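>>> return a 3D structure for these sequence lines:
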Amino acid sequence: MSYVGCIVSLDCGDTLGNYQGQVKSVNDDTETITIDKCYRNGIAYEIAEITINARDIRELSIIKSAEDAQDIVSIQSTPMKFTKEQMDAICGGTASPVKVVNCSDYLYNQTRTPSKDKNSYWTTNNGNSNHRRTPTSKDEQTKQRRNSGGDIGAKAKLLENKNKLQNFQASETRKKVTPSRKIECRRKLMNREDCFSAPSESFLKEFDFEKNLALFDKKAFFQEMENSLPEVIRANDRKQPAKYRHDENILESGPVVLCKIKVPCFSEKEYVTDSGLIVPSISYDLRTRLLSAAEEFGFSKSRRLETVGRSTTEMILQLVGGSHRLNPKNDHQLPTVVALCGPHIQGAQGIACARLLANHNVKTYVYVPNFVKMDHYVEEELSLYDLTDGQKTSCARDLPKGTVDIIINALDNHENMVFRDQSWYRSLVDWANNSKAPVLAIDPPQQGSLINAKWCLSLCLPLNLREQCGQVYLCDLGLPRQVMAQVGITYSSPFGHKFLIPLHVKS
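As a prediction, this is how the structure comes out:
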């Protein structure tokens, strides 16, 4: 029988390994066999054609006959995907990039089972080179293979190499094949013409939302839904009473009256609250008579002074930042307020405000002129202010040179204007106007002040103030209607849920 052209498997022991390939020639004289397309331990060998001596062969198995081998070898080869380093890591030997033919599927994956031909095996006499190798029968070969312990070890090593190869191929497939597929998929999506084929003119025209919304008739849609419901459900819906929100007025009220305050004198200017109520202005004489009537009913100046100081303090605390500025975690950024106070009731109101601000950990500076004789309300407020940590001065040069959050202007009163010509007053005006801090004026006179203010605070009812007084805020003194009626004022509180409201000039 000629073995040339057959695909064989040669077991050469643990040292040389297992070789597989197609028999090219058999030399009986030198007792050698030459195979090409060689595989060593399941991996393509770096030398395609090798010659093996018969004494090195422990077992020879014919895997495919010459006719079947021609069909396998004719299949086109595929490139090897492993580098030399990778192959060395798998088989532990020297390897180089070669091409693997598809017949490796047959050489490697086929189980080495005996062929049907009874003369299909070569055996050796325990590796003795003096005896000629002759074919034996199938039964003898099977018996020798069972008695040979080395063949079992070769099979185990071959199976181990097979598992290593499969695991390595799986890892390389995850690293290389999968990402490339994702990238190719993304490129295909990015190159689609339908993503970028829309004309640019379609984006230049603005979409008319109101016109599109007008095309949808809500009433007709809900009417159609109600008509589609069963008659029983529609009858039950009609019996249910209408539901109102907590802020809706269930009872019908009369027309809204915005002008609820009437004064006996002509009002030169009218103000409007945020809710739309009209607040007329009054003259200084009418307000003086109103405060005198309030004192007769028990509303003393000290009570009024504390109320004005409390309202001014609440306003300033909100202006300087409120809870964001005044909290235990923000002690390094405490606001600074300077109160410029004169020797009259307006000055006492400014000192009372500074005292309340100091109780809220605000840095306060109070300026009071060094007069021998002042109003006793001012002296009382100064004695109370001395109980706080605030600073007091009678010299303009001792005022803070750094940043000031708000300046309280309480220098002017409605009756005596002689202080404006004195040097201490002018120095304070220069300091306040040169400072970048906003100014809040407490109860300024109608003709205004030399210090430009951003806000001003009026008491009970506003006066006809000039624009240089700034935004007008109205303070609630808590005077009842009967006190107002004593001077001919029809009064209805415009404050609502607040004690301090802004006023806007009615156009």
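>>> drop to CA atoms for contacts and neighbour counts, all remaining ones
OK.
>>> which parts of stretch 165-184 are buried?
Buried residues in stretch 165-184, defined by neighbour count with 16 or more other Cα atoms under 10 Å: 165, 168.
>>> sorry, slip of the keys, the one I care about is stretch 363-377.
363-369, 377.
>>> stretch 489-497 too?
In stretch 489-497, counting by 16+ other Cα under 10 Å, buried: 489, 491, 494-495.
>>> separation between residue 488 and residue 207?
60 Å (Cα to Cα, to the nearest Å).
>>> who has more neighbours out of those two?
Higher neighbour count among residue 488 and residue 207: residue 488, with 15 against 9, using other Cα atoms under 10 Å.
>>> and for the closest residue to that one other than its chain neighbours, the neighbour number?
In this structure, residue 488 finds its nearest non-sequential neighbour in residue 264, 5.8 Å apart by Cα to Cα, 6 or more residues apart in numbering. Residue 264: 11 surrounding residues under other Cα under 10 Å.
>>> let's see this one next, to set against the first:
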Amino acid sequence: TVHSKFQSIYSMGEFIGAQLQLDCGPLLGTFVGTVVDVSNEKVTLRDASRNGLPSDTSEVTLHRSSIVSIVMLQSKDALAAAATTSASTETAKQQPKKQQLTATSASATSAAAIAKQQRTAEKLMSIPNATPAYICSSPPVKAPSHFSGSNKKKQQQPKDSPMQQQQQQRGVTPTRKTPIGEQQYRQQQDTSASVPGNNGGSAFVPYRGSKLPQQNASAQKQQPRHNAFSMSAGDMMDDFDFEGNLALFDKQAFYAMVDSGQTPEPDLVRTAQPPQPEPKLRPDQSVLLPGGAAPAAPSIQVPCKVDCQFATDVGLPVPSVTEELRVAVLSAADKAGLTAARLAEAFGRSASEFLVQQMGGASRLQPGNQHQLPQVAVLVGPGRRGLMGLSMARHLANKEVRVHVYCSERELAASSELAQEVQLFRTTGCPVVHSCRDLPWLLDYIVLATSEPDSPEHTLALWCRSNRAPVVGVCPQQRNPARLECKINLQYCLPVPVDAGYGSTYLVDAGITKHVYRQVGILYASPFGHRSVVQLHAAN
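From the prediction side, this is the model:
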């Protein structure tokens, strides 16, 4: 029967004792209980539950205005019939309990005998070096038949010693180790707990079977689950204080304990570290040497005083030489067939590739990138430095770099080799100018391959300082009379110490052979590897 909230509540007086379901909206929820009282403004329920959870109080009172709808679940007569049935069932359940009480009263008559056994046990335990014992308050429990396993033959049990037989006759059971299966069986059967000493306990049940007693699965499922659903609704509504509990945890102390090798639990055993695998070797490491260590790289030995010790990126040592020793190497190379033009060609090829990478490489030199090609100005003079600068300019021009060469008319008329190289450079279509005013201002690099600026007030020195492009020096002088600040200085053969204003030192492979170095007393080993230009770092 469904009653609307608009019906008079006085008509519900006949429902006192019935079980109703009251819907109080989403805020209060749904209440189910037995009606015990009805007034003009409120309804009182007994044994009520809210949203399926039992209430904390024995009675719940609801106001009339909060009730949305009412549904009768069981009438007063139906509840009375159910109560009569449950009472008869409870009477049937209490009969075994009465029999148990009778058995308990019968066991009380043997209290005097049990007390006598306890006094006997106390006398035995007062004997020095006596064996500890359990006091038996009840006769030994016979083990179930399924303890013997699937084998139906009676297993032979070990005989007790004479001392153990005497103790059994006196009412004392000797201490024995109880198997784990027997302890589980005792706990499941709810037998009397055994307490060592003078407080009494249960007797020892021998267990020699091969299988543990199996519990009935259906019986376990039918057991009540009051422990799981006995929590009140108020306890579950309380919020957990996460911030307060987090403040109690000291993370720094915990991390320090873990780092020191300690563990939070004393019985926690730290697992052993697995064996570390053997390190994998690179292709340049030897499998015959211990640890795969590579053999010591051959070093360069020079017959002069080393003013500055250099080293490559991979750590290969490169000593510095004097200007006189480098002139001797170049003279020996010229006698071997490596003329100045050949050395300049090898130097220009390696140095131009290095400079292209410094300007952006493939991102700048592309067929579809004609609007932002790199632009370089090369300042050349007489001698080997001028020839190397012109070789660099020609190779850069062949890579579509916009190159502008500066060479004075006086120096061009004084050197035939320089005039020949300038004529070869003109075939690239790039301009050759004789005044620094004709050079462009927007440049990527300035290559200084001349010793003409001999003072800070020189025209070329003033122009280089006024232009913002970085300067690259080609085999610069040891001193810096023009006080120019270079970003890179390129050297060949072996490095010569130069002024710190020339920037980072790079060594260029010019193709000089070991035989040429050996003629001047240098034990040479190539520091280049797979590259043509390597950077040198000062070790001292």
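>>> TM-score of the superposition?
Here the TM-score for the pair of chains, by TM-score structural alignment, normalised by the length of the first structure, is 0.53; 329 aligned residues with a Cα RMSD of 4.7 Å.
>>> what's the closest of the buried residues of stretch 489-497 of the first structure to residue 307 of the first structure?
residue 495 (14.9 Å; Cα to Cα).
>>> the closest one maps to what in the second structure?
Under the alignment (TM-score structural alignment), residue 495 of the first structure pairs with residue 528 of the second structure.
>>> before we move on, what about residue 461 of the first structure?
By TM-score structural alignment, residue 461 of the first structure lines up with residue 494 in the second structure.
>>> my guess is that match meets residue 507, correct?
Yes: using Cα atoms under 8 Å, residue 494 of the second structure is in contact with residue 507, at 7.4 Å.
>>> counterpart of residue 100 of the second structure over in the first structure?
Counting by TM-score structural alignment, residue 100 of the second structure has no partner.
>>> re the thing from before, ok, the buried residues of stretch 489-497 of the first structure vs residue 106 of the first structure, which is closest?
residue 495 (99.3 Å).
>>> now do the helix or strand containing residue 484 of the first structure: everything it contacts.
Using DSSP states H and E, residue 484 of the first structure sits within helix 481-485. For helix 481-485 of the first structure, contacts defined as Cα atoms under 8 Å, 6 or more residues apart in numbering pick out 290, 293-294, 297, 490-492.
>>> circling back: for the match of residue 461 of the first structure, give me its contacts.
Counting by Cα under 8 Å, 6+ apart, residue 494 of the second structure makes contact with 318-321, 326, 507.
>>> could you point out the longest helix of the first structure?
When the first structure is parsed with DSSP state H, its longest helix is helix 149-172.
>>> the following helix or strand past that one to helix 149-172, inter-axis angle?
As assigned by DSSP H and E, the chain's next helix or strand after helix 149-172 of the first structure is helix 178-190. Angle of helix 178-190 of the first structure versus helix 149-172, following axes from the mean of the first three to the mean of the last three Cα atoms, to 10 degrees, is 30 degrees.
>>> before we move on, the earlier item: what's the most distant pair in the contacts of helix 481-485 of the first structure?
297 and 492 (19.0 Å).
>>> state the distance from the residue nearest the centre of the first structure to residue 455 of the first structure.
Central residue of the first structure (Cα atoms, centre = their mean): residue 324, 22.5 Å from the mean position. According to Cα to Cα, residue 324 of the first structure stands 22 Å off from residue 455 of the first structure.
>>> related to what we said a few turns ago, relative to the second structure, what is the average displacement of the helix holding residue 484 of the first structure?
Comparing helix 481-485 of the first structure with its match in the second structure after superposition yields a mean distance of 1.5 Å (mean Cα distance after the TM-score superposition for the first structure).
>>> what's the matching range in the second structure for that helix?
Mapped onto the second structure using TM-score structural alignment, helix 481-485 of the first structure spans residues 514-518.
>>> and the helices in the stretch 101-250 of the second structure?
111-125, 162-169, 180-189, 217-222, 226-229, 233-237, 242-247 (DSSP state H, counting those that start in this stretch).
>>> so for residue 395 of the second structure, which of those sits nearest?
helix 242-247 (69.8 Å).
>>> mean shift between the closest one and the first structure?
Relative to the first structure, helix 242-247 of the second structure is 3.4 Å off (mean Cα distance after the TM-score superposition for the first structure).
>>> now that helix, how far from the chain's geometric center?
Relative to its chain's centre, helix 242-247 of the second structure lies at 25 Å (Cα atoms, centre = their mean, to the nearest Å).
>>> host element of the residue mapped onto the residue nearest to residue 488 of the first structure from the second structure?
Using TM-score structural alignment, the equivalent of residue 264 of the first structure in the second structure is residue 303. Residue 303 of the second structure belongs to no helix or strand when assigned by DSSP H and E.
>>> could you do residue 274 of the second structure as well?
Using DSSP H and E, residue 274 of the second structure falls outside every helix and strand.
>>> okay, now it: neighbour count?
6.
>>> how near is the aligned residue in the first structure for it to residue 228 of the first structure?
Under the alignment (TM-score structural alignment), residue 274 of the second structure pairs with residue 222 in the first structure. Distance, residue 222 of the first structure to residue 228 of the first structure, by Cα to Cα: 10 Å.
>>> try residue 189 of the first structure
For residue 189 of the first structure, the distance to residue 228 of the first structure - Cα to Cα - is 46 Å.
>>> so residue 385 of the first structure makes contact with residue 349?
No: counting by Cα under 8 Å, residue 385 of the first structure stays clear of residue 349, with 11.8 Å between them.
>>> so those two - more neighbours on which side?
A direct count of neighbours by other Cα under 10 Å for residue 385 of the first structure and residue 349 places residue 349 higher, at 29 against 22.
>>> name the nearest residue to the counterpart of that one in the second structure, ignoring sequence neighbours.
In the second structure, the residue paired with residue 349 of the first structure is residue 388, using TM-score structural alignment. Among residues not flanking residue 388 of the second structure along the chain, residue 344 sits closest, at 4.5 Å (Cα to Cα, 6+ apart).
>>> which residue in the first structure lines up with the one you found?
That one, residue 344 of the second structure, aligns with residue 305 by TM-score structural alignment.
>>> and whichever helix or strand residue 424 of the first structure is part of, what's buried?
With elements taken from DSSP H and E, the one containing residue 424 of the first structure is helix 423-434. Counting neighbours by 16+ other Cα under 10 Å, one finds that the buried residues in helix 423-434 of the first structure are 425-426, 428-429, 432.
>>> which of those residues lies closest to residue 250 of the first structure?
After measuring these against residue 250 of the first structure - Cα to Cα - the closest member comes out as residue 432, at 53.7 Å.
>>> now do the same contact list for the counterpart of the closest one in the second structure.
The alignment partner of residue 432 of the first structure in the second structure, by TM-score structural alignment, is residue 464. Residues near residue 464 of the second structure by Cα under 8 Å, 6+ apart: 446, 471, 484.
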